[in-house]
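Visitor: what follows is a predicted protein model with its sequence.
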Amino acid sequence: MAMSHAYDILRAGHQPLRPLFAPRSVAVVGATEKDGSVGRTLLWNLIQSPFGGTVFPVNPRRSSVLGIKAYPTVGAIAEPVDLAVIATPAATVPAVMQECAAAGVKSAIIISAGFREIGAAGLGLEEEILAIAQKARMRVIGPNCLGVMCPPTGLNATFAATMAHSGHVGFISQSGALCTSILDWSLQENVGFSAFISIGTMLDVGWGDLIYYLGDDPQTRCIVIYMESLGDARSFLSAAREVAYVKPIIVIKAGRTAAAAQAAASHTGALMGSDAVFDAALQRCGVLRVDTIADLFDMAEVLDKQARPKGSRLTILTNAGGPGVLATDALIRAGGQLAQLSTETVAVLDQLLPAAWSHGNPVDILGDATPDRYLKALQHCETDPNSDGLLVVLTPQAMTDPLAIAQDLAHYVQTRTSSTKPILASWMGGQGVKDGERLLNQAGIPTYAYADTAARIFSYMWRYSDHLQALYETPVLPRTLGTNHPDREHVTQLLTQLRQEGRTLLNEWEAKSVLAAYGIPVVETHIATTEAEAVTAADRMGYPVVLKLYSPTITHKTDVGGVALNLPDAGAVATAYRTIQTNVAQAVGAEHFAGVTVQPMIPWKGFELILGCSTDAQFGPVILFGTGGQLVEVLEDTAIALPPLNTTLARRLLQQTKIARAFAGVRGWPPVNLAILEDLLVRFSLLVVEQPWIQEIDINPLLVAPPERVVALDARIVLHRSEAVIPKPAIRPYPSQYVSPWQLRDGTPVLIRPIRPEDEPLMRQYHATLSEQSVYLRYFHLMKLSQRVAHDRLVRICFVDYDREIALVAERQTPTGSEIIAAGRLSKDHVGNTAEFSMLVSDPWQRQGLGTELMHRLIQIARDEGLSALHAYVLKDNEGMIRICRHWHFEFTPGDDPTVWFVRLCL
């Protein structure tokens, strides 16, 4: 029983953005002969750079424009129009769009300005335009944009002065002015583009749409983006995460120095700036962020030409000490590290190089280095197991032959077969090194004018590689998550009650009960509203104890003298109670004192950490972890990540902090069991995505006492106000609503649930149970087991973006654990509101009704997700799948291949 993925050609043919980039006919609305006008430039560019289609000027006052017959309206054009380029005053655009809709125009680029940037009136025009476009199913780029170029086809639907060179970089910019600057620079530097897109204010077509389109475009090898605002965060992250796995995406975003949130009430809020959140989001989807426009295109070039490094260790080979030192500084500042040459490599270089060589990395082979010395040193440095990449630096000296050295280097790189380590070059100098530099570039070796630039680029390469590795490193299932389920009902009831009471700030006891419900250890806490109650509670739990202010209004207790530690007896407790009451009354007023909480004094010696969550307006909940305590804002040793987390992502979050280095054991302290912390972070991320009414959480301090003791000593939780619009998580969490048990016909119980990244080992075992016949029916050809269970393939299956795909597995318990016996998947199409489905049941478990049940659930999920139809291709030999499709009343249409059915179910 099996189902195939739809043919790629079908997707390409139904790509609704195609008329924007490959139109067969273009109408220029607002075409004119007025010198210097946008309408004239647009028309001239379209006819000057033939794209294989027809151009129709639209101008109600002229019978022709630039010698081409003009039409009074779009509707007057007798032929179908794929693309309308609109350059008329903003107020006229809704009427023009209405004409386009009536004429069946498929897409539009609105060049005109004067919309949301001028205020409410312009925003109203945009809303009117969008309503027209959506009703007509017309895709729109703009307004207020430069337009679109597709250099490989010759399309130039912009008012830029020149046409870009053809190449393999897909460029998207939110700034039209920057587009023209980049275009001038690219012509000078001979950088070519597969697409050159000015996106404008993103009324309709946004980042996600264009990333998917360029991801499917065979001409595009790399996507570079200049961004000012994000728009739909989930759409961007979903598209970027899928495409970045196969094509590098590099972003430069304006506003990096914007001030973080002001007057933040929580430690977490004060430490979490919007730009840092954006960085965390890009890291989560495998997108690389750079700081300069030069870096943007340098990275596009190097990721296209060179393999990604497997580590951060760079070997620098140079004929001058100074550039090597500068490159080292740049490398380390950017997060890379120098490779430590192995003893064997040093010994070989000692035999090969003059006695005065540097005897370390950077490898200074001296100013009189010959081509042969360069080449042999490079060969031995590249084979060093401690090195992940190489930078070859040349400075022009009297005895140096830059061209001959470049020729040897180019030949070596083009003919090597035993290594894929990236090799970069810096031929420093003027005209004397240009020929060598040109030869290296032609050989696919990126060159840089300065060695420090090259070192920084290597660090960017490593950062990009590391981000992708983190995304697809198979996690393990947290050890307690499968046995100790969160008490979601308790938390939901508590938060509902508090909201009904009009409260947004939980007291400490309530906050800790929420954490405890999700398996996060908390210190025993009792509320005392009188001095006597405090003493009684302390007597009951035993001394020493801690007293903390209990107040519905005060956020930071230490700021008002609201904490007393290590109280040894009842007398000390009574005194501390009165002192805290007096301190609060003097600092902010007696009405803010409601009593104290009494807790045991934890005797463990450990690390004080902070674990928190704050809600970002664009990305939803964001998690913060790092060094905690009273000086948390001063130390600023924190890192942030987007939930939900798995154990791999949790470990990466830990590793981004300085305090994590101490977890390995320091100054007599034993190492921390990181699995405990990873488990806790995963549970915390589950809490913040499952309880959307929580606006902020602070656990500070979270005490970690090596090796395994973890406890939340203090907690603060704030809820959103009832009238708030709550941002959804930028990354959709695990869809637990689709988990439920079922029984096979023979009574065997199974659990049908969405797939998880942790399922990779189970999927490997599952594929081993499949017969050649089942594999053929599923994939339309035989595929070796080694291919089916390769890590690079399985991660794409198990690491599901639940916003784009829902994959179900049927899991059966065995005496030794569990096994997956079937899998079904819905993959939402990049365009439209439909999805492709696939299904495969393990051979020993076929004819047990499992395929029919999986299809039933996939259909129900498709309805729940708001899809309009399901479709797939099925081999006509696949009798089991055909029987299931007929059972659920799919429509059958012959495919282009006579051995295939195309099946479709309208929902």
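Guide: Yes, it's here. The shown structure was predicted, so the numbers you read here are calculated from the model rather than taken from an experiment.
Visitor: from now on I want contacts and neighbour counts done on CA atoms only, so please keep to that.
Guide: OK.
Visitor: so who does Thr199 touch?
Guide: One thing to correct before we go on: residue 199 is Ile, not Thr. 141-142, 145-147, 172-175, 205-206 (C-alpha atoms under 8 Å, 6 or more residues apart in numbering).
Visitor: ok, and here's another one to check against it:
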Amino acid sequence: MSKIKPIPEREPAHDIFRRRHHPLDVFFSPRTVALIGATESEGSVGRTILRNLIGNPFGGVVFPINPKRSSVLGIKAYPSIAQVPERIDLAVIATPAQTVPGIIRECVQAGARGAIIISAGFKEAGAAGVELERQILAEARRGKMRIIGPNCLGVMSPLTGLNATFAGTMARPGNVGFISQSGALCTAILDWSLQEMVGFSAFVSIGSMLDVNWGDLIGYLGEDPRTQSIVLYMESIGDARSFISAAREVALTKPIIVIKAGRTKAAAKAAASHTGALTGSDEVLHAAFRRSGVLRVNSIADLFYMAEVLAKQPRPKGPRLTIVTNAGGPAVLATDALILTGGALAELAPETIQALNQILPPHWSHGNPIDILGDASAERYAQAVEIAAKDPNSDGLLAVLAPQAMTDPTQTAERLKGLARLDGKPLLASWMGGADVAAGVTILNRAGVPTFSYPDTAVRAFNYMWRYSYNLRSLYETPVLAAEEGIDRAAAERLIQKARKSGRTLLTEVESKQLLAAYALPTVETRIAKNEAEAVEIAAEIGYPAVLKLHSETITHKSDVGGVQLNLANAAAVRRAYRAIEKKVKGGDFLGVTVQPMIARDGYELILGSSPDPEFGPVLLFGTGGTLVEVFQDRALGLPPLTTTLARRMMEQTKIFTALKGVRGKGPIDLAALEQLLVRFSRLVVEQRWIKEIDINPLLVSEDRQIALDARVVVHGKEVREEDLPKLAIRPYPAQYVSRSALKDGTPVTIRPIRPEDEPLMVRFHQALSDQSVYLRFFQPLKLSQRVAHERLTRICFIDYDREMALVVERKDPDTETRDLLGAARLTKIEGTEEAEFSILIADPYQRQGLGTELLRRLIRIGRDEHLKKIRADILPDNTAMQRVCKKLGFKIRREVGDPLVSAELEI
């Protein structure tokens, strides 16, 4: 595999004139480094790190710290960091664990901005180690020092020359950012990378993540123009929200590829709920990777294969692969590998077959794989690939070459390199063999065509590619706005709190269905009968056949104790059923029965549920329901909140989805309505945080209806505090910032956070902007086609509310109900700081109506809510209106000599 070339830097418009230092820069380009624990002891960590620091020039100065020696390896040493004559940027600590809190205190007092703690013996050693970590973090926070580790190999920055590790050698420079929790694995991968000529922009052993975590480093490398892809070796997720937030932001522009080691126990293995028993942390983690656009692979080699492939070739739009080969056997193996791992052979279009007939011998395969026969010349090979590339049914190509007497691997590669950049389709190659194909492999790699020794490996890479593309497209496909009508949050809250105040954690079936109804989720009519006579009376009113179920505040699964009686045809049957349930369930567990109509099971039984994961908080489940739900185990997991697009993607992961589209004479169900149902269920889980577990099983769906036949809800008990409730892994829509307002002329408007569903409205908004307004906002002219491109608007509308907050001003026409956006404002946190930048843009017809002032006032309020310390913006000198608004609200306006921009800053 060849070294990946860097791509040119791309900067956002607001950052053209200024660059800012990132707090994590100190770990990769420090000017001064203190090694605390430097020693001359042969084979020691302190000696190895010092040799690495001084043996790899990084443009800075190294200060050994050793209270017992005046010099180490011939370099003047100092007894403490306080006595170093220069201010230290980065401290590398390799001393016993119990000494580290005091050392961090000294580093903070000396003004150090970062520390790498190599030492072990912290939380992995038990309670005493946990306490040491608490002390270290408390000391670091006093000086805003960032820490990598403890218990790590260290950090390499091959591009600057820094080697602050105890590894045996230095990594090659390149454009892959590598982060690992395992120091031992770091050294193994380092050895492998030197042999494979893989280079790195950063090589980080993250250790136990006391401070700097996955999200911090992903965010940092995402902004680094020299890093083209990010690969991770993960053992634990740590701060799940931080990871997902950073990954969702960066995955749009750079591939993030992860291998996750280990399989942990199911998070709710002992839970009574079906959903709780089915969710497990690794399965949830896999769902989180999909939701954040991260590609998960299963081997270390695949980590770097995929980093190369995704850097060199476009992502396929789907799973259909075309194989061109000069040997039948390898193509058959490739086909098996393709189909068995989820891909598909492209069906050749008639015009493709006709074109191939013109250039290939009569005995070619006349299908896919395209076998061009063993005597294929380089010219025939290239022509076949070029024709196959134009096939509209194909999403990607694999060229397989087995060396044969009449085939020239080198000349064939020369002819193929001109096809290295196909429009929207990846081209992979498998040049099989050793020395005979080596020159051809080099030619293809240099041209940007990834090569593989075996075709099944190439196919595996293709399948990773299309799944990665599918997941990214799912995240940023514009959803349909979910219906708001019929949702009564207050009623749902009252139901839950009534049960909690009474000391119950289990809602009755009737309460559970009332809770669903509060979120416009359709339920079967269900009424309580406290005695036999009431059961008969209610059954007559509802109509036969009827169903009786146990009414209890304590029993979880009614069918397990004989508490369900179905298909009761008359009053006598109802009486017998009531007595049977009462006989089987005695004492305080029996509070009567519920009576409901017997619904014909002419559709499909689904399950829809949620239960908490210890790392990711509430997790959603969708799949095949009924009493055999654990047997079939046909389910998909997802993280709330959902959009209609994400709901569809969850459904598509299940086997039952094929039936839902229509099968064996049955028509399709209303999938759009089911999407809306899943979105409303997701909102219930997000907004009613006191819910611990919830199941709808079965959710009966058919061509003409969707209805919950049974529901079970468990809430958190009175002993649980609100601050201890499971935290959502993805911050939900911040509804607290939605409010009504009015323009100066009295026009009513709604000011609210932006949503993914706003993309069509944002297109119309940009159509109302003048060239002058565009220039003042973006500091350069931008064509309308650029501003409304889907790829750009995904960054505008599909935001992470933890990283930025965007407000829009919405006006609804009272006659046509048409919605339009009149203005937009954005507050974007500056990575690694307690500051944020703001921007405001008002449609030309609505300027000078007070919107700019109102939006900025609200952004300031949001900044305070988000615990920011400063809000700032860069403004063009010609934009006097924006400068006046800033002055009115207390911003300091200044312009340095020679600076093309005016700066506005507000301490909050």
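Guide: Done, it's in. Remember, predicted model here, so these are calculated numbers, not experimental data.
Visitor: so what number do they get for TM-score?
Guide: The TM-score (TM-score structural alignment, normalised by the length of structure 1) is 0.97; 892 aligned residues with a C-alpha RMSD of 1.5 Å.
Visitor: from the contacts of Ile199 of structure 1, which land in helices?
Guide: Using DSSP state H, no member of the contacts of Ile199 of structure 1 sits in helices.
Visitor: any chance of CSV for those, columns distance to Ile77 of structure 1 and neighbour count?
Guide: CSV is the format used below for these (distance: C-alpha to C-alpha, whole Å; neighbours: other C-alpha atoms under 10 Å):
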residue, distance to Ile77 of structure 1, neighbour count
Ile141, 22, 27
Gly142, 23, 25
Cys145, 25, 26
Leu146, 25, 31
Gly147, 22, 27
Ile172, 31, 23
Ser173, 32, 24
Gln174, 32, 25
Ser175, 32, 19
Val205, 26, 16
Gly206, 29, 20
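Visitor: quick one, helices of the stretch 601-750 of structure 2?
Guide: Using DSSP state H, counting those that start in this stretch, the helices assigned to the stretch 601-750 of structure 2 run over residues 629-632, 644-652, 656-660, 671-687.
Visitor: where does the shortest one end up in structure 1?
Guide: Looking back up the chat, that one is helix 629-632 of structure 2. Helix 629-632 of structure 2 corresponds to residues 632-635 in structure 1, going by TM-score structural alignment.
Visitor: then stretch 354-368 of structure 2?
Guide: Against structure 1, stretch 354-368 of structure 2 falls on residues 347-361 (TM-score structural alignment).
Visitor: what distance separates that stretch from the centre of its chain?
Guide: Averaged C-alpha coordinates place stretch 347-361 of structure 1 at 44 Å from its chain's average position (C-alpha atoms, centre = their mean, to the nearest Å).
Visitor: just the buried residues of it, please?
Guide: Using 16 or more other C-alpha atoms under 10 Å as the test for burial, stretch 347-361 of structure 1 gives 349, 353, 357, 359-361.
Visitor: counterpart of Phe63 of structure 2 over in structure 1?
Guide: Per TM-score structural alignment, Phe63 of structure 2 is aligned with Phe56.
Visitor: now the match of helix 629-632 of structure 2 on structure 2. Mean distance?
Guide: Once fitted to structure 2, stretch 632-635 of structure 1 is off its aligned match by 0.9 Å on average (mean C-alpha distance after the TM-score superposition for structure 1).
Visitor: contacts for that stretch?
Guide: 267, 270-271, 610, 627.
Visitor: by contact count, what packs against the helix ranked longest in structure 1?
Guide: Longest among the helix segments of structure 1 by residue count, using DSSP H, is helix 451-471. Applying 3 or more C-alpha pairs under 8 Å, 6 or more residues apart in numbering; DSSP states H and E, one finds that helix 451-471 of structure 1 contacts helix 274-285, strand 288-289, helix 293-305, helix 321-333, strand 389-394, strand 423-427, helix 647-655.
Visitor: now the ones you listed as CSV including distance to Thr504 of structure 1 and mean neighbour count?
Guide: Listed next are these as CSV, based on distance: least, C-alpha to C-alpha, whole Å; neighbours: other C-alpha atoms under 10 Å:
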stretch, distance to Thr504 of structure 1, mean neighbour count
helix 274-285, 23, 20
strand 288-289, 37, 23
helix 293-305, 44, 19
helix 321-333, 43, 19
strand 389-394, 53, 25
strand 423-427, 56, 25
helix 647-655, 29, 21
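Visitor: I'd like to know which of these is closest to Ala862 of structure 1.
Guide: Among those, helix 274-285 comes nearest to Ala862 of structure 1, with 24.9 Å by C-alpha to C-alpha.
Visitor: got a list of contacts for the closest one?
Guide: By C-alpha under 8 Å, 6+ apart, helix 274-285 of structure 1 touches 237-238, 240-241, 244, 255-258, 260-261, 288-289, 467-468, 471, 616, 619, 622, 640-642.
Visitor: where in structure 2 does that helix fall?
Guide: Going by TM-score structural alignment, helix 274-285 of structure 1 lines up with residues 281-292 of structure 2.
Visitor: post-alignment, the matching stretch versus structure 1, mean distance?
Guide: With mean C-alpha distance after the TM-score superposition for structure 1, stretch 281-292 of structure 2 averages 0.8 Å from its match.
Visitor: chain center to that stretch: distance?
Guide: Taking mean C-alpha positions (C-alpha atoms, centre = their mean), stretch 281-292 of structure 2 and its chain are 8 Å apart.
Visitor: structure 1: which residue goes with Ala202 of structure 2?
Guide: So, by TM-score structural alignment, Ala202 of structure 2 is matched to Ala195.
Visitor: three-state assignment of that match?
Guide: strand (DSSP: H, G, I helix; E, B strand; the rest coil).
Visitor: count the neighbours of it for me.
Guide: Using other C-alpha atoms under 10 Å, Ala195 of structure 1 is surrounded by 28 other residues.
Visitor: how about the contacts made by it?
Guide: With contact taken as C-alpha under 8 Å, 6+ apart, Ala195 of structure 1 is in contact with 148-151, 169-171, 220.
Visitor: are any of those residues buried, and which?
Guide: 148-151, 169-171, 220.
Visitor: how far away is the match of Ala202 of structure 2 from Gly147 of structure 1?
Guide: 11 Å (C-alpha to C-alpha, to the nearest Å).
Visitor: before we move on, what about Tyr776 of structure 1?
Guide: On the measure of C-alpha to C-alpha, Tyr776 of structure 1 and Gly147 of structure 1 end up 46 Å apart.
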